[in-house]
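**Q** with the sequence up front, the predicted model follows.
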Amino acid sequence: MKALFLSFGLGLLAALQAQTFPTVDENQDVTGVWYLKATASDKKIPDKKLGSVSVASMSIKTLEGGNLQVNFSVLIAGQCREVSTVLEKTDQPDKYTIHGGKQVLYIIPSAVEDHCIFYHEGRIHGHRFRMAKLVGRDPDFNQEALEDFQNVVRAEGLNAESIFIPKQSESCPLGSN
């Protein structure tokens, strides 16, 4: 369960490699509320465990020096878990590091307005992973954004068949437990 929680938590913080896709416009504002729409990974997460996972909105705010504070909650098996982490700014406008540089995060705008793709790579418990997340400004499903995400997932070498669309949850909002 810890690995699943870490996978979802850290996976919310990802985007695609800058060499392959357009970089974030330095003027693009990623602060505010975002909703996780879909996720894909190079690792298989058992379907049985995914059925008990719901996600609520996440909040991103800019800190002094350009770092980003990310707060989100996840409902796993009826238990609300709150996570807060800092994305440390690098010299690239779309690249951040987490946990002292042990993990890398890219934030890339989607071809669909008000959507971004987070691509995260690193190690958890000694195992390498790559994960992509589609996030949007509202909780409503957007087929065009999902199709764009599928194309990006394939281009990045992840399995498009592994795409998971989580349940949106209002029962685990930020600040409640």
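**A** Structure received.
**Q** C-alpha from now on. contacts and neighbour counts both.
**A** OK.
**Q** would you list every one of the helices in this structure?
**A** Secondary structure of the chain (DSSP state H): helices at 2-11, 47-50, 143-155.
**Q** closest one to S59 among those?
**A** Shortest distance between S59 and those, using Cα to Cα, is found for helix 2-11: 13.1 Å.
**Q** quick one: the strands in the protein?
**A** Taking DSSP state E, the strands of the chain run over residues 32-41, 53-62, 68-76, 79-89, 95-98, 103-109, 115-124, 127-136, 167-168.
**Q** export those to TSV and append columns for mean neighbour count and distance to S176.
**A** As requested, those are exported to TSV (neighbours: other Cα atoms under 10 Å; distance: least, Cα to Cα, whole Å):
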stretch	mean neighbour count	distance to S176
strand 32-41	22	16
strand 53-62	21	11
strand 68-76	21	9
strand 79-89	18	8
strand 95-98	22	25
strand 103-109	25	27
strand 115-124	23	25
strand 127-136	23	22
strand 167-168	19	16
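**Q** second one coming, line it up with the first:
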Amino acid sequence: MKTLFLAISLGLVATLQAQDPSASDEESEDVSGKWYLKAVIADKGIPGRKLESVTPLTLTALDGGNLEITLAILINGQCKEINIVLEKTDQPGKYLAWEGKLVMYFIRSPVKDHYILYFEGEVHGTQVRMAKLMGRDTENNQEALEDFKKVTKARGLSLEHIIIPKQIETCSPGSD
């Protein structure tokens, strides 16, 4: 369960880091605020673990260009709160977590207010690759989902493993 929890939380965090919120160019978008997880895909399944639902996540820009993400997820009937700090790198849209063990990339979707988070690295001794589709609202957008499928397929992830989680507004940590 820790591996799934970590993978889900890292993926959510990574999704929001593609743009540097402190960047000053006109094309840069402030990614701070509320985001919704629309779809998830991973290169390997996690036996006995089921992502049931997710709350909106909050992304906060920190000093130095780092980002903090806060969310709660319901897995196997257990609600867990996640707080993660993403460390900015010299490469735009690339962040590190867990002392550099996980590399995350944020890819802007051509669909307005949607991003794809792609991350890879080591989680509890296991190599993982995962992508997540994030959006500013709860509405399912077929065009954004199709773009997500193209991007993830190009990175070698199997489309048969796509999960579309249920959105919930609140989840109390430790509750089930």
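**A** Cool, got the structure. Not measured: the values here are computed from a predicted model.
**Q** need the TM-score from the superposition.
**A** Superposed pair, TM-score by TM-score structural alignment, normalised by the length of structure 2: 0.86. Supporting alignment: 167 aligned residues with a Cα RMSD of 2.0 Å.
**Q** mean neighbour count and distance to I107 of structure 1 added to the helices of structure 1, as JSON lines?
**A** Below are the helices of structure 1 laid out as JSON lines (neighbours: other Cα under 10 Å; distance: least, Cα to Cα, whole Å):
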{"stretch": "helix 2-11", "mean neighbour count": "16", "distance to I107 of structure 1": "12"}
{"stretch": "helix 47-50", "mean neighbour count": "12", "distance to I107 of structure 1": "24"}
{"stretch": "helix 143-155", "mean neighbour count": "17", "distance to I107 of structure 1": "13"}
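**Q** coming back round to it: of the strands of structure 1, which is nearest A3 of structure 1?
**A** A3 of structure 1 lies closest to strand 115-124 among the strands of structure 1, at 7.9 Å (Cα to Cα).
**Q** what about stretch 105-124 of structure 2, how long is it end to end?
**A** End-to-end distance for stretch 105-124 of structure 2: 20 Å, by Cα to Cα, to the nearest Å.
**Q** swap in stretch 165-173 of structure 1?
**A** Taking Cα to Cα, stretch 165-173 of structure 1 runs 19 Å from one end to the other.
**Q** ok, residues contacting it?
**A** Contacts to stretch 165-173 of structure 1, defined as Cα atoms under 8 Å, 6 or more residues apart in numbering, come from residues 36-39, 50, 53-57, 73-75, 80, 139.
**Q** flag every buried residue along that stretch.
**A** Within stretch 165-173 of structure 1, the residues scored as buried using 16 or more other Cα atoms under 10 Å are I165, P166, K167, Q168, S169, C172, P173.
**Q** what about that stretch, distance to the chain center?
**A** Mean-position distance between stretch 165-173 of structure 1 and its chain equals 14 Å (Cα atoms, centre = their mean, to the nearest Å).
**Q** what about A23 of structure 2, how many residues nearby?
**A** Neighbours of A23 of structure 2 under the rule other Cα atoms under 10 Å: 13.
**Q** any idea how far it is from D63 of structure 2?
**A** From A23 of structure 2 across to D63 of structure 2, the span is 12 Å (Cα to Cα).
**Q** returning to that earlier point: for the helices of structure 1, which one sits closest to T90 of structure 1?
**A** Of all those, it is helix 2-11 that lies closest to T90 of structure 1, at 18.0 Å by Cα to Cα.
**Q** that closest one vs structure 2, mean deviation?
**A** Mean deviation of helix 2-11 of structure 1 from its aligned counterpart in structure 2 after superposition (mean Cα distance after the TM-score superposition for structure 1): 1.8 Å.
**Q** can you give me the stretch of structure 2 that that helix aligns onto?
**A** Per the alignment by TM-score structural alignment, helix 2-11 of structure 1 matches residues 2-11 in structure 2.
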